[in-house]
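Student: Give me the fold of what follows.
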Amino acid sequence: MATVNPPTIDRIFAEAPVMAILRGMPLDRSVELATLAWDLGIECVEVPVQSRTAAEVLAAVVKAGAERGRPVGAGTVTTPQRLAWAVSAGAAFTVAPGFDAGVARASLDAGLPHLPGVATATEVQAARALGLDWLKAFPAGVLGPDWFRAMRGPFPEVPFVATGGIDASNAAAFLAAGAKVVAVGSALEDPDQLRRLADLLKH
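Tutor: This next block holds a predicted model:
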């Protein structure tokens, strides 16, 4: 069943401009890293659901988050099946690498805020027309900080989450360029990344 009164994307990202993406990690390690992130003040965690096993990891992280009042999102939600896994696991929101109006509507109908991936002005407009406020810029590492500066001209009201190719060494540059949130995934294989990213919250 869908999350009851799920938090809005605004509320999810209100506390910190960093999101940890726990992709392809074992269940115990995912819970461990999520807990470390929360301890360091990184409120938002996403677990991609690219397989049934990953959906089980999501459910475990959701359970750990519930004990601390922390929302956990389901990432790479690109199909109805993955959306069903997200709903079943109790995810608070869904994330996708691209913009698919059908998936976005289905997620909203399930009561879950949706964060679609965009890389062009056309995709930004299409997502906004569907009523999606927050958008994920992907792959941010390829788009570069200048993409965010350029998008601030026509879309100054759009909050973007920079995702893909972000780590502690370049996160501040994307935030300075206009990204509201930076999402860090594969870089978290380095255990020191979360602590370095948490330092961003102090500035």
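Student: use CA for all of it now, contacts and neighbours both
Tutor: Noted.
Student: What residues sit buried inside stretch 142-150?
Tutor: L143, G144, P145, W147, F148 (16 or more other Cα atoms under 10 Å).
Student: The lengthiest helix in the chain: how far from the chain's middle?
Tutor: When the chain is parsed with DSSP state H, its longest helix is helix 52-66. Taking Cα atoms, centre = their mean, to the nearest Å, the mean C-alpha location of helix 52-66 is offset from the chain mean by 15 Å.
Student: Now do the buried residues in it.
Tutor: So helix 52-66, judged by 16+ other Cα under 10 Å, has buried residues A54, A55, E56, V57, L58, A59, A60, V61, V62, K63, A64, G65.
Student: Generate CSV for those residues, with distance to T122 as supplementary columns.
Tutor: Below are the buried residues of helix 52-66 laid out as CSV (distance: Cα to Cα, whole Å):
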residue, distance to T122
A54, 32
A55, 32
E56, 35
V57, 34
L58, 32
A59, 34
A60, 37
V61, 35
V62, 34
K63, 37
A64, 38
G65, 35
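Student: Just name the closest of these to V72, please.
Tutor: V62 (5.5 Å; Cα to Cα).
Student: Next one: that closest one from P17, what distance?
Tutor: 20 Å (Cα to Cα, to the nearest Å).
Student: Over to A92?
Tutor: 18 Å.
Student: Those two: which has the busier surroundings?
Tutor: Neighbour count, other Cα atoms under 10 Å: between A92 and P17, A92 has more, with 27 against 21.
Student: Also this sequence, please, to line up against the first:
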Amino acid sequence: MTDFEQIFGRVPVMAILRGMGVDRSAALSNTAWDLGIDSVEVPLQTDEDERALREVVRLGAERGKLVGAGTIVRVEQVSQAQAAGAAYLVSPGLDPAVVRAAQDAGIPILPGVATPSEVQLALSLGLTWLKAFPATWLGAEWFGHIRGPFPQATFVATGGINASNAAEFLDAGVRVVAVGSALEDASQLERLAELLASR
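Tutor: The predicted model follows:
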């Protein structure tokens, strides 16, 4: 089974393409890959999202890139995402039933956490890579506090991250930050490229 060390590699930025439709998702996934961002997530909430996920998976396969499915909140979405070609799953929260379904299916899952109790529960389920969401609401200082009792946890920060605050979260010990609309802003793309080059 592919794990998140392989999925994210050494690149500290991932892209989330939420509700962008097939064409925009295809274009922005290529923008992300061209920039040096390896990991692209397509949230799975509508039939159009599933079509977008399948297209981005197809494009990723041509470039040797793995694509994830996000907003996995129900057990049945695990098989749906796998059928569409997703290599990993991302959830906004922590649902043990969804985590177990993903583990049974042999696909890595990144659940969302925002409290010490959720981090502890996730670790008890055998997870070490966790999504801190919403990151800007938690604040960069949260990661320093949470690392004390849970040094084995590795965090991906999502929610409100862009080129102007990404470095703050990475400096706080976050392994990966996720960006979305920044990929459509030329000035942010330039700053993201600088960030990637400096890490």
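Student: where exactly do the helices run in structure 2?
Tutor: Using DSSP H, helices in structure 2 cover 4-8, 21-35, 47-63, 75-83, 96-105, 116-124, 135-138, 141-147, 166-171, 186-198.
Student: L130 of structure 2 matches what in structure 1?
Tutor: When structure 1 is aligned by TM-score structural alignment, L130 of structure 2 is paired with L135.
Student: and its match, how many neighbours?
Tutor: 26.
Student: ok, it to P191 of structure 1 distance?
Tutor: L135 of structure 1 is 28 Å from P191 of structure 1, by Cα to Cα.
Student: Where in structure 1 does stretch 17-36 of structure 2 fall?
Tutor: Going by TM-score structural alignment: stretch 17-36 of structure 2 matches residues 22-41.
Student: show me the contacts for the equivalent of I146 of structure 2 over in structure 1.
Tutor: By TM-score structural alignment, I146 of structure 2 lines up with M151 in structure 1. By Cα atoms under 8 Å, 6 or more residues apart in numbering, the contact list for M151 of structure 1 reads A121.
Student: from memory E50 of structure 2 sits against A84, does it?
Tutor: Yes - at 7.0 Å, E50 of structure 2 counts as touching A84 under the criterion of Cα atoms under 8 Å.
Student: tally of neighbours for the residue mapped onto D95 of structure 2 from structure 1?
Tutor: Aligned counterpart of D95 of structure 2 in structure 1: D100 (TM-score structural alignment). By other Cα under 10 Å, the residues close to D100 of structure 1 number 17.
Student: Check P43 of structure 2 too.
Tutor: 24.
Student: returning to what we had before: which one of the buried residues of stretch 142-150 of structure 1 is nearest to L201 of structure 1?
Tutor: Within these, the smallest distance to L201 of structure 1 is 19.3 Å, found for P145 (Cα to Cα).
Student: when you align them, which residue in structure 2 goes with A171 of structure 1?
Tutor: So A171 of structure 1 corresponds to A166, using TM-score structural alignment.
Student: Relative to L121 of structure 2, how far out is the residue nearest to its match when sequence neighbours are not counted?
Tutor: The shortest distance from A166 of structure 2 to any non-neighbouring residue, by Cα to Cα, 6 or more residues apart in numbering, is to V177 (6.4 Å). For V177 of structure 2, the distance to L121 of structure 2 equals 22 Å [Cα to Cα].
Student: and what of T71 of structure 2?
Tutor: 19 Å.
Student: For those two, indicate the residue with more neighbours.
Tutor: Shown here are T71 of structure 2 and L121; by other Cα under 10 Å, T71 has more neighbours (19 against 16).
Student: so what's the equivalent of the more buried one over in structure 1 closest to, chain neighbours aside?
Tutor: For T71 of structure 2, the aligned position in structure 1 is T76, judged by TM-score structural alignment. The spatially closest residue to T76 of structure 1, leaving aside those adjacent along the chain, is A96, at 4.6 Å (Cα to Cα, 6+ apart).
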